[in-house]
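Peer 1: Okay, sequence plus prediction incoming.
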Amino acid sequence: MKFTLINNKKTEQLSFKNNLTIKELLDQIEKPLETVVIKKNGQIVLEDEIIQEGDIIEVIQIIYGG
């Protein structure tokens, strides 16, 4: 199964196992959940959301500081 990942303006097609969650994906690409917002097909989702065939997943880095 495949989905599209948009990460730092880089777009790639990735294969995945069934029932891959957003949290598992973030672990694989080494992005801490606390530093990103995730969109699935244009809608903001939580980390327990399951990725489906053909989904478009966008990782948006949160800018913060003091």
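Peer 2: Structure received. Numbers count the residues shown, from 1 in each chain.
Peer 1: Going by C-alpha atoms from here, please, whenever you check contacts or count neighbours.
Peer 2: Fine.
Peer 1: For E24, I want the exact helix or strand it lies within.
Peer 2: helix 22-28 (DSSP states H and E).
Peer 1: neighbouring contacts of that helix?
Peer 2: With Cα atoms under 8 Å, 6 or more residues apart in numbering as the test, helix 22-28 has contacts from P32, L33, I38, L46, E47, D48, E49, I50, I51.
Peer 1: take a look at this one as well, against the first:
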Amino acid sequence: MNINLIENGVSKQLAYSIGDSVKSLLEKNKINSETCIVSVNGNLVHPTYTINENDKVEVIKIIYGG
């Protein structure tokens, strides 16, 4: 199955397995889950959220520093 992932404004189609969580999707794509928040279909979700087919997943990087 495929989902639409948007990272840094760039959209790409990714294959995923049934039952994958947001956190596992981030790990598979080497995205640090501690430095971003995730929106699915326009709603902020917890890393344990289970992704469904055709979900639009957007990774929003958090900028921090001093």
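Peer 2: Right, received. Where do you want to start? These numbers come from a predicted model, not from an experiment.
Peer 1: just to revisit the earlier point, show me the one in the contacts of helix 22-28 of the first structure that has more neighbours than the rest.
Peer 2: I38 (23 neighbours; other Cα atoms under 10 Å).
Peer 1: Would it be right to say that L5 of the second structure lies in a strand?
Peer 2: Yes: inclusion of L5 of the second structure in a strand is indicated when DSSP: H, G, I helix; E, B strand; the rest coil is applied.
Peer 1: does it really touch E53, like I thought?
Peer 2: No: under the criterion of Cα atoms under 8 Å, L5 of the second structure makes no contact with E53, lying 11.7 Å away.
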